[in-house]
Every structure is written in C-alpha cells, then in structure tokens.
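In: missing the sequence, but the structure's below:
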C-alpha cells in the first residue's frame, strides 16, 4: 500500500510522494530551551519518531530528519535573568536535559539538530532577500527591528485559512515601528536591558533573530529551498508556521510541501504547560514510571487526537506493556531463543498486513496496536497448544511491530534506562513471591498475615488488585 498522510494545508488525507524518489526531508520545530521538558512537550517527539521509523521500515525511505533547538528567545532571556544565569548557560542546561529526556524515551537522534544561534548568517541572508523583494522593511523608529510586510504577500493566512483583516495584531515587538500591527518581526534590534552577548551585527544594526525567521533559515540550510514535510504541535500553526511559510515563499522558496501537526496532551481539558502549573517533568515522572510505559502512553493515540492525562492513564499503559512483555517472555522460553537474535530476525521479517495498512492510513497507531494485540492473543493460543512453530512466528511479528512503534520491550535500549525492563522483571519476581505467600496465608484463613503482606507492599509503593485471574500489582504513580 502507499502511505497516506493528512496535510494540514489542504485539510485532506492524500497519498505521500517524496520530492526526490526514495528520499524524504522532514523538519520538526524543536523545543525552546527555556526550561525542563514535560511530557506534554514530548508528545510531538514520539509522534514524529513513529512517522520516521515507519518511513524507514515500511517504505525503505532514506530520511533526513531535522529537529531544531531554539536557543535564543524572549522567554529564555527573561527566565535566565530571573534566575541570575547567563542566557546561554540557561539554554544549554535545558538543551541537555531535553536531549536526555528524548533518549530516555527511545526517540531516535535527529539527523541534524541545529541551534538557532549557529545560523545567524543564514538568517540575515533571508532577511536581505525579503527586504530586496519588497516584502520586509527596517522599522522607521530606529529600533533596529525588521518586519515582514503581511500586506505585501496576498497569500498570507492561507495555511490556517484566515484573512488578514480578521487577525489579531502581532505581539512580538513594539507596534510603533510597524506599518501594519499584524506585521511580524524578522529581526529584533538590540535592547539596553538585554545582555550584549544576545545580539549580532547586521546591516540593520545589532540584534537577534525573530522566532519565525530561525526555522525558515535552518530548514533551508539542511533540506534545501523545497522539502517534503514540516511538522510540530498544533499550537504552532499560527502564528509560527503561518509566518514561516509566508516569509519563505515570499523569498522565492518552495518551502514545505506537506504540513503535519499533532494534537495536545491535556490535563483537566487544558493544554499541559508550565503556565498552568500542571507540567509533569520527564525526569521526575520517570522516577516512578518505566520509560517504556511512558513512551507507550505518549504514542498509543493517533497523533491528531488529543490525549487527556488522568490518574489511571499510565496504569492502563503499563497493563498493555505488561501483556506484551508476558507473551514475549513466555515465547522466548518456549522457543529457546535469545532476545537480541529475535530482534535481528524481526527487523528482516515481513510485517503483518493489518499493521502496515493501519500505519499507511495516516499513522493510525490505534489500529496498529490492535494488530499487535491480535498477534499476542494468537501467540498465547499457540503457547497453550504447544505449537512452537506458531509461537516463533508470532514472537517475530510482535517484536517487528513494536520495534516500528518504538516500544519493543526486548530492545536493549530499555535495559539501559532507569526503571528498565530488566529491573522490572526482577521486581516482578520478588513481588509475585510475596503474593504467593499472601495467597497461601489466605488459603489458610490467616488473614492477619495476608493483610500484613498487602500493607508491606503498599508501603513500598506497590498497589495490589485482586481479580478473578489472581492478584495483579502495579507501582503507584
């Protein structure tokens, strides 16, 4: 089947064809390194990691994946000043923390991960192109600002299907130097209250780049004037992506042929953000939640659907991961195979048709996971029937599919991260031993001892649920 993806610009799912046969260029707006990343931030990284993995594994594309780092920005300057830190030190510390969080969740490293501050020359060149073409102008107030003239570009607003007359004024700079309040800043002149190190010389005076300019210049640098896919969170569509497209195309560039946007991760119906005070920092949440479980949770819902975070969300993800792990563990024992050999074999094996069809349908991960669990059920039936050949087939299939989704429990990555699968397996053995003792005590009607074991496990952060199939345990979140 051909890969079909939803294009935000056309608002339709259509067949994807790369600009250059066999090669795909993807640009994703990365994080602004103003603070530690929370799980709402990482929703987009997991979604586009699945896209990248599927393009490689399912279609054999050579993917160039660019995810930028916005390391100079109003928020960075403000927050670093509030904490009495140099802006570049503040930014770099959070860039490293973001990199660590992505690695913990098994997100593949980008082909290129350019920093905005490393591409000032390319940004100034783009500004000059726009000024020369009559689509940008230096502010007349002597501020050193340079603005994009939205009225000069009739297509402005086409990405989000808005009319200029209906738009709110741009709030990225003092409006006094603008011809139109909706004009946005390409370049921001140096300000007395900002550190001198946060500015660079240009023909328009010292200053620093506007946010939108950064991404246009870096995308052009690494992917060329025209490239395949530009993606990011749905909140970036306007003004960020609208402005990127306008300034790039006004400069004569083809820019992105496809726009893809993932929905938010919300809590109590609101976007998870630092301003709401409800952020869940990745480094903190993975103290009590296995990274594999968190990765599964963030990637289990269609990328265009909102994820509502609740008290039981991670419990449900953990139960799903444990169903997969239980089958894989039993299947490895039944077939006498080694985990890493199965991983190698699975990467070369054909993927189940239902799974491939689901991902070709605009990355329908819900249906893809349904295919995974269908094969888990079939594998469990084969185990019960003692059919080792079928078990081996289902083992390879499940590993191959979960590898594409980035949640293969047998991948060595998960044994190298905190609260890893290996540690969980050890904990599982120890807890189940105590549960067996509890069952023995209950069978002997020694309820005091049984309750004492339950209380002991609860004090250690382990919740017990008695089901018809026996006791189940989970870590408190």
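Out: All right, it came through fine. No experiment lies behind these values; they were computed from the predicted model shown.
In: only C-alpha atoms from now on, for both contacts and neighbour counts.
Out: Will do.
In: what's stretch 343-361 in contact with?
Out: With contacts defined as Cα atoms under 8 Å, 6 or more residues apart in numbering, stretch 343-361 is touched by 1-5, 54, 58, 364-365, 367-369, 371-372, 396-397, 399-401, 410-411.
In: just give the closest residue to residue 167, not the sequence neighbours.
Out: Spatial nearest neighbour of residue 167, excluding adjacent residues (Cα to Cα, 6 or more residues apart in numbering): residue 182 at 7.2 Å.
In: sorry, back to before: I only care about the contacts of stretch 343-361 that end up buried; give me the ChimeraX line for that.
Out: Burial among the contacts of stretch 343-361 is assessed by 16 or more other Cα atoms under 10 Å; the matching ChimeraX selection reads:
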select :3,4,5,54,58,364,365,367,368,369,371,372,396,397,399,400,401,410,411
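In: which members of the contacts of stretch 343-361 are positioned in strands?
Out: Among the contacts of stretch 343-361, the members falling in strands (DSSP state E) are 4-5.
In: contacting residues for the nearest residue to residue 115 once chain neighbours are set aside?
Out: Setting aside the residues directly before and after it, residue 115 is nearest to residue 69 in space (Cα to Cα, 6+ apart), at 4.7 Å. Taking Cα under 8 Å, 6+ apart as the contact definition, residue 69 lies against 29-33, 95, 113-116.
In: over to residue 327?
Out: Taking Cα under 8 Å, 6+ apart, one finds 376, 379-380 in contact with residue 327.
In: of those residues - the most surrounded one?
Out: Most neighbours among the contacts of residue 327, by other Cα atoms under 10 Å: residue 379, with 26 neighbours.
In: also this one, for the comparison:
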C-alpha cells in the first residue's frame, strides 16, 4: 500500500531542540532524544468513512513530532497502518450494499488526499492489515506455542496474564479496563475466556465474512492489536521511540499491543513513550463515526476552505486537550491565516531570528502549538503596526511556519 506525497520541509538556520512530551505510561514529561534515526508508529484509520477533524487533530500532533525531530537534523522513520479489514468496515459495507474492499480503497484514497492537502508528512511504510497477514500468523503461532495464547471455539486469544508488565501503559484498574474493553471492540463477557480482558488474536472464519489461510491457526482474520504489533516489530523493532494515537487508544489498543510485543520478545517496553492526542467534540459530544457527529476534512475542502486554515484551527489547541469544533474556531483560523499572509507578503519586516527560537521552544515544551501561534501573532502584529527593515525576515517567517508548523504561507 502506498502513502501520500511528501511536501518539502524547508531547512532552517540553527538547531532544533529535543522535545519534552507527555508519556502516558509514566504520567509525566519525557525527553525524546533518539539516535540519528527517530522511530515512530502512529495507528491509522479504519477506512469505513472519510477523515474527520478528530482524525486530523491526531495526525497533526504526530506530524509536529516529526517536524521537531527533523529540525534537530535527525532522520525520521515513521510507520502507519490501515485497518482495512475489521467489524466496523464490514458492517458499513453491508449497510451501504458495497463491496468491503471497494469501500476500504475509496476511503483510504480520500484519506491520502486529505493528508496531502493538510501537508502531513507521510509514513515511510503505510501498511494495510490485509497485506500484513503473512507476518501476523507466525506471531500468533509463537504466542500459542509459548503458552501466551489459547484457543476458544476456534478463535485464538492472548492471555494478558502472560505479560508481567500488562497494565503499565494505561495504569487503569480491572473494572475500568473491563468497561473500556466492552466499549472499544473487546468481548469481556464471552464465556470460556481465562480472563475477561483477554483480547482476540485470530478470529476463526465466520460465514459470509472474509477470511485468510492462517496455517496452523485455520482460516480466519487477525485481531486488531496484533495487526499493529506485527507491522511495528517488522519495520521498527522493539523499543522504538514513540507509539502514538488518540487518547481512546491508550486502552485497550496500546496496552494490549505492548503486552503482545513484550510476550513475544521478552523485552520491555515496546515503545519508549506512549503519546496520546485529545478528542475533538461537536455539539457537546466526542466526534466519532459511530455517533455520526462528524466534520469531514474533505467536505471543508469542497466548501472552499483553505487547508492551511484547517491546520491552523488544529494548531490553536494543545494536542493533549479535548476541545470542540465550532464555526468560530474556523473563522478565527481563517482570520489568522489572512493576517500572517499579509505580514509575510511585505518586502521587509521586524527581525525574525528570535521568533524562530520562540517557535522551537514552544514545540519542545510538549508540543505547545498555541504558544507557537501566539509568537507568530506577535511578529505579525509588529509587522502591521510598524514594519521593519530586515529584508529577509518575511521569508524566514514563511519558512519557519512551513517547516515547524506545516502551514504554507
């Protein structure tokens, strides 16, 4: 599966800073100081509907992580999956009387278009669950052989008790885990499981649903968590720098994935930092496909909204914050974009070197994009009020905003 084209990231003078970012597993800030190649895995979409603002906010957060790392002169190895076979996709295809493969391909193509328009840097590997199945099956077999998995009526489950570090990502108690498991794709009430929290690794073939040859596992399809583990281990290995996604993935998805990987390898942790973006609401409720309260990036683009303004609307909120999309949020972003473009369109302006450092400092402080925007606002205000004599300043500002914030002026 191919990703989307990369926009050029301008090189800036000076040196970026290693970011300090909130790690869910430790509950505090950690410094992301990888080697020459930074490794990041961000969980992708289940393509049964178009990209909404909640998705865009999550991918914007991890795009900032990449841009900060690139500014430190590192390379970035970014991997993302596509869950192109799963119950929600199959259910939507059946509801709309469309082939599930065609639905997944259509929505994945639209996602690529949205990411391109928003100038999100693409992953080096963009892997679908279906194409990952040949690598998933041996992992499930290894877990079963090691006694970390068991069969129940043809399905294969992972035993959470096989990982002594289970629970160290989300730090939730058993009651909270059980509740979230039921809400987020698990089956804690299924009779016969060793532990209600045990997640499915391999689902035996169901009539009328797609299935693949699972060798000793029989025909079936993979569970959600093992999909990401197989892709991450194959391309990044254990101990990669950042596991990213929305805050609703901390449990069960990232918790279970970590335990799968740790049981497979005997190493801990799977990722050095677990970083989670907040949720975006609409009309007082979390924006989600299941509720249907969505604002689609593609629809905003069709309505003529500049993607740079959409990106500024996302950047106006701290990545970890839960916030609500409103018409005013978009109006504010459009007005800010107009002010910034007017400011950099003049032939000279106030010196910009200090501004570049302010943006770097803000992003290094747990990706504080609102502070970064405020710094650019102050420079633009000076430009409008008094102007300046530095002929290179507007160009420096344009390049910095592009390189560090992904906004093309």
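Out: Received the coordinates, thanks. Predicted, not measured: the structure shown is a model, and the values here were computed from it.
In: tell me the spacing between residue 314 of the first structure and residue 120 of the first structure.
Out: 42 Å (Cα to Cα, to the nearest Å).
In: and the residue nearest to residue 167 of the first structure, how many residues sit next to it?
Out: Counted with other Cα under 10 Å, residues neighbouring residue 182 of the first structure total 21.
In: quick one: secondary structure of the aligned residue in the second structure for it?
Out: Counting by TM-score structural alignment, residue 182 of the first structure corresponds to residue 197 in the second structure. Secondary structure, DSSP: H, G, I helix; E, B strand; the rest coil: residue 197 of the second structure is coil.
In: do the one 5 residues further on as well
Out: The three-state label for residue 202 of the second structure, taken from three-state DSSP, comes out as strand.
In: give me the neighbour count for it.
Out: Using other Cα under 10 Å, residue 202 of the second structure has 26 neighbouring residues.
In: one more: residue 382 of the second structure?
Out: Residue 382 of the second structure, neighbours per other Cα under 10 Å, totals 15.
In: the first structure: which residue goes with that one?
Out: So, by TM-score structural alignment, residue 382 of the second structure is matched to residue 378.
In: in the stretch 51-200 of the first structure, which spans are helices?
Out: For the stretch 51-200 of the first structure, helices defined by DSSP state H, counting those that start in this stretch occupy the ranges 74-82, 87-104, 120-132.
In: any idea how far the equivalent of residue 249 of the first structure over in the second structure lies from residue 383 of the second structure?
Out: If you follow residue 249 of the first structure across to the second structure using TM-score structural alignment, you land on residue 262. Taking Cα to Cα as the measure, residue 262 of the second structure falls 54 Å from residue 383 of the second structure.
In: ok, residue 396 of the second structure next?
Out: To residue 383 of the second structure, residue 396 of the second structure is 13 Å away according to Cα to Cα.
In: go on, residue 47 of the second structure?
Out: Distance, residue 47 of the second structure to residue 383 of the second structure, using Cα to Cα: 44 Å.
In: and the helices in the stretch 201-350 of the first structure?
Out: Listed in chain order (using DSSP H, counting those that start in this stretch), the helices of the stretch 201-350 of the first structure are 211-223, 242-250, 282-285, 291-299, 313-335, 339-348.
In: and the last one with helix 313-335, angle?
Out: With axes from the mean of the first three to the mean of the last three Cα atoms, to 10 degrees defining the directions, helix 339-348 of the first structure sits at 100 degrees from helix 313-335.
In: residue 89 of the first structure: neighbour count?
Out: Residue 89 of the first structure: 11 surrounding residues under other Cα under 10 Å.
In: can you tell me the closest non-neighbouring residue to the alignment partner in the second structure of residue 34 of the first structure?
Out: Superposed on the second structure with TM-score structural alignment, residue 34 of the first structure falls opposite residue 48. Nearest residue to residue 48 of the second structure, sequence neighbours excluded (Cα to Cα, 6+ apart): residue 89, at 4.9 Å.
In: hang on, the one you found packs against residue 47?
Out: Yes. With contacts counted by Cα atoms under 8 Å, residue 89 of the second structure reaches residue 47, the gap being 6.8 Å.
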